[in-house]
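Student: build the 3D model from these lines:
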Amino acid sequence: MSEMPDFLPFADREEAGRMLAGRLEKLELGGAEVLGLARGGVQVARPVAERVGGRLDVLVTRKIGYPPQPELGVGAIAEGGEPVYDAGLMRKLGLEEEDLAEVAAAEREEVRRRVRAYRGDRPPPEMAGRDVVIVDDGLATGVTARAALRMARSRGPARLVLAVPVGAGDTVESMLQEADEVVVLATPVRFMAVGQWYDRFDQLSDEDVLDILGRR
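Tutor: A predicted model of the protein is given here:
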């Protein structure tokens, strides 16, 4: 792991996506399904899809938060998939999956809402037998990426790639169990949150996602 690469922090997600695309070009991903995790990952994925000649789409995921502290993600769910939980964190907090049933149900409904908002009547991306690239703006705990990768794996892709500009080293290493290839530009030692590695890290709206996808 590197302490602080010269290119950090990224100016914004677009710059991070362009840099990530340069690395991904070597994998010969023309025609791949390039799926940005909503919302921030979609902004990173657009320059990736343009550079590698892939098809840009969105993959909806939602974090399942610890009820007393909702920002603490103890699990996640991806569209078309089942909830995935951080087993170590669950043990530490003394939680069972049934303790989170209400939260998981609410997040599943939000996933459905966002899928309708972003995709409308369009079918979900076709993954069977194709190269699939899952893109996010960074990896902290990695629980949302893991949920996305497991759902995508169940669809039978020819090759499953996870691509992120920056991530916590231990998390990036753990993703090697989920994806065929993991591409990351930087794994800084003092990793607290994804946003610390961006000068501009605005929250995106549903309308922003639709603009990026060209669906407004």
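
Student: contacts and neighbour counts: CA atoms only from here.
Tutor: Noted.

Student: same for the longest helix along the chain, what does it pack against?
Tutor: Using DSSP state H, we find that the single longest helix of the chain is helix 101-119. With contacts defined as 3 or more CA pairs under 8 Å, 6 or more residues apart in numbering; DSSP states H and E, the secondary structure elements packing on helix 101-119 are strand 61-66, strand 69-78, helix 206-213.

Student: center of the protein - which residue?
Tutor: The chain has Asp136 as the residue nearest its centroid, 3.6 Å off, counting by CA atoms, centre = their mean.

Student: could I get the full set of helices for the protein?
Tutor: Counting by DSSP H, the chain has these helices, from start to end: 13-24, 40-52, 87-93, 101-119, 143-153, 169-175, 206-213.

Student: can I get those helices in CSV with distance to Pro188 and mean neighbour count?
Tutor: Below are the helices of the chain laid out as CSV (distance: least, CA to CA, whole Å; neighbours: other CA atoms under 10 Å):
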stretch, distance to Pro188, mean neighbour count
helix 13-24, 15, 21
helix 40-52, 19, 25
helix 87-93, 22, 12
helix 101-119, 31, 17
helix 143-153, 19, 24
helix 169-175, 7, 17
helix 206-213, 28, 16
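
Student: nearest to Ile64, of the ones you listed?
Tutor: Nearest to Ile64, of all the helices of the chain, is helix 101-119, at 6.0 Å by CA to CA.

Student: how many degrees apart are that closest one and helix 206-213 in direction?
Tutor: Orientation note: helix 101-119 sits at an angle of 50 degrees relative to helix 206-213 (axes from the mean of the first three to the mean of the last three CA atoms, to 10 degrees).

Student: got the angle between helix 101-119 and strand 61-66?
Tutor: Computed by the same axes, to 10 degrees, the angle separating helix 101-119 from strand 61-66 equals 160 degrees.

Student: thinking again about what came up before, tell me which of the helices and strands packed on helix 101-119 lies nearest to Arg159.
Tutor: Each of those was checked against Arg159 via CA to CA, and the shortest separation belongs to strand 69-78, namely 18.8 Å.

Student: what packs against the closest one?
Tutor: Strand 69-78 is packed against strand 61-66, strand 84-85, helix 101-119, helix 143-153, with contacts defined by 3+ CA pairs under 8 Å, 6+ apart.

Student: would you do the same for the sequence below? I want to compare the two.
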Amino acid sequence: MFRPPFFDRRDAGQALARSLTRYAFRPDVIVLALPRGGVPVGYEVAQALRAPVDALLVRKLGVPGHEELAMGAIASGGVRVLNQPLIEQIGINNDTIEQVTAREREVLQARELTYRGNRPPPTVRDRCAILIDDGLATGATMLAAVDAVQQQHPRCVVVAAPVAPPDMHDRLANRADDVVFVMTPHDFAGVGQWYENFEPTSDQQVRELLARAAPAVGQADPKASPTRR
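Tutor: Coordinates of the predicted model:
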């Protein structure tokens, strides 16, 4: 009988942390977790690495009528990234882009208020940002997150997840400085199959984890030299 390798997201986060030990105790590292499911995983990674953790909210900007096709993305901190080649190919006008952006920004701002309250978005400039989710299937949201973070001039961008399809590493390797997965099974059919407990993460759980970690956010000096290990 098949038994999933991860009991829950906490267990998966601890396993992922063991694959990220080279980033431990570095004052420039910040863990950015994608809500909701990525937050419990990211929290465990941050605890193990002794790094601050915060949520990175990302909303894809879908092409009207073909929302699964992303013409860009917005993220925490007022960042917007546009896929100009696709926009020009399809012929999307500026009014449409602004309308979609405004609608998605309302959703993002509401979720930021829910998760972060009055705390400002994390500072990414000159830091090594580790982007974490509980697993990658299509990778679309993570790709949007990488593009958004790159706009904020980080020192480096690392993508990390407990499980992903075998081809996901190559898809992300030319966009991020490092890609780390615990597992890349060939019989991948979905993220949930690799967890014994894959119950949805609630907004309350996200708030509690971020509040517990909040005192550490922003305390590290991003310009300090990384500790050599």
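
Student: related to what we said a few turns ago, want to try TSV for the helices of structure 1, with distance to Thr187 of structure 1 as columns?
Tutor: Listed next are the helices of structure 1 as TSV, based on distance: least, CA to CA, whole Å:
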stretch	distance to Thr187 of structure 1
helix 13-24	13
helix 40-52	17
helix 87-93	22
helix 101-119	29
helix 143-153	16
helix 169-175	5
helix 206-213	27
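
Student: what about the ones you listed, which gets the closest to Ala32 of structure 1?
Tutor: Ala32 of structure 1 sits nearest to helix 40-52 of all the helices of structure 1, at 8.2 Å, using CA to CA.

Student: how much does the closest one stray from structure 2?
Tutor: Once the two models are superposed, helix 40-52 of structure 1 sits on average 0.5 Å from its counterpart in structure 2 (mean CA distance after the TM-score superposition for structure 1).

Student: onto which residues of structure 2 does that helix map?
Tutor: Under TM-score structural alignment, the match for helix 40-52 of structure 1 in structure 2 covers residues 37-49.

Student: chain center to the matching stretch: distance?
Tutor: Distance of stretch 37-49 of structure 2 from the chain centroid (CA atoms, centre = their mean, to the nearest Å) equals 11 Å.

Student: what's in contact with that stretch?
Tutor: Judged by CA atoms under 8 Å, 6 or more residues apart in numbering, the contacts made with stretch 37-49 of structure 2 from elsewhere in the structure are 9-14, 16-17, 20-21, 23-25, 30-33, 52-53, 55, 132-135, 200-201, 206, 209, 213.

Student: what do you get for stretch 163-174 of structure 2?
Tutor: Identification of contacts with stretch 163-174 of structure 2 by CA under 8 Å, 6+ apart yields 134-137, 139, 143, 159, 179-186, 188, 191, 194.

Student: show me what Leu139 of structure 1 aligns to in structure 2.
Tutor: Using TM-score structural alignment, the partner of Leu139 of structure 1 in structure 2 is Leu136.

Student: let me redo that: Gln196 of structure 1
Tutor: In structure 2, the residue matched to Gln196 of structure 1 (TM-score structural alignment) is Gln193.

Student: for Asp178 of structure 2, give its distance to His186 of structure 2.
Tutor: When CA to CA, to the nearest Å is applied, the distance between Asp178 of structure 2 and His186 of structure 2 equals 21 Å.

Student: between the two, which is the more surrounded one?
Tutor: In this view Asp178 of structure 2 and His186 are compared by other CA atoms under 10 Å, and Asp178 has more residues nearby, 15 against 10.

Student: aligned partner of the more buried one in structure 1?
Tutor: Following TM-score structural alignment, the counterpart assigned to Asp178 of structure 2 within structure 1 is Glu181.

Student: which one is the residue nearest to the centre of structure 1 nearest to, not counting chain neighbours?
Tutor: Excluding the flanking residues, the one nearest Asp136 of structure 1 by CA to CA, 6 or more residues apart in numbering is Gly41, at 3.8 Å.

Student: now do the same for Glu15 of structure 1: its match in structure 2.
Tutor: Under the pairing rule here (TM-score structural alignment), the equivalent of Glu15 of structure 1 within structure 2 is Asp11.

Student: relative to Arg18 of structure 2, how far out is that match?
Tutor: 11 Å.

Student: which ones are touching Arg13 of structure 1?
Tutor: Residues in contact with Arg13 of structure 1 (CA under 8 Å, 6+ apart) are 40, 43-44, 137, 198, 200-201.

Student: residues contacting Leu204 of structure 1?
Tutor: Under the criterion of CA under 8 Å, 6+ apart, the neighbours of Leu204 of structure 1 are 39-40.

Student: just give me the match in structure 1 for Gln152 of structure 2.
Tutor: With TM-score structural alignment as the criterion, Gln152 of structure 2 pairs with Arg155.

Student: hang on, the earlier thing: is it true that the match of Leu139 of structure 1 touches Ala189?
Tutor: No: assessed by CA atoms under 8 Å, Leu136 of structure 2 is found out of contact with Ala189, at 10.8 Å.

Student: of those two, who's got more company?
Tutor: Neighbour totals were compared for Leu136 of structure 2 and Ala189, and Leu136 leads with 21 against 12 (other CA under 10 Å).

Student: any idea how far the nearest residue to the more buried one once chain neighbours are set aside is from Val63 of structure 2?
Tutor: By the measure of CA to CA, 6+ apart, the closest residue to Leu136 of structure 2 outside its immediate chain neighbours is Ala164, 4.9 Å from it. Applying CA to CA, one obtains 26 Å for the distance of Ala164 of structure 2 from Val63 of structure 2.

Student: what sits against the residue nearest to Asp147 of structure 2 when sequence neighbours are not counted?
Tutor: Here the nearest residue to Asp147 of structure 2 in space, its sequence neighbours aside, is Val81; by CA to CA, 6+ apart that works out to 6.8 Å. Val81 of structure 2 sits next to 72-74, 147-148, 151 when contact means CA under 8 Å, 6+ apart.
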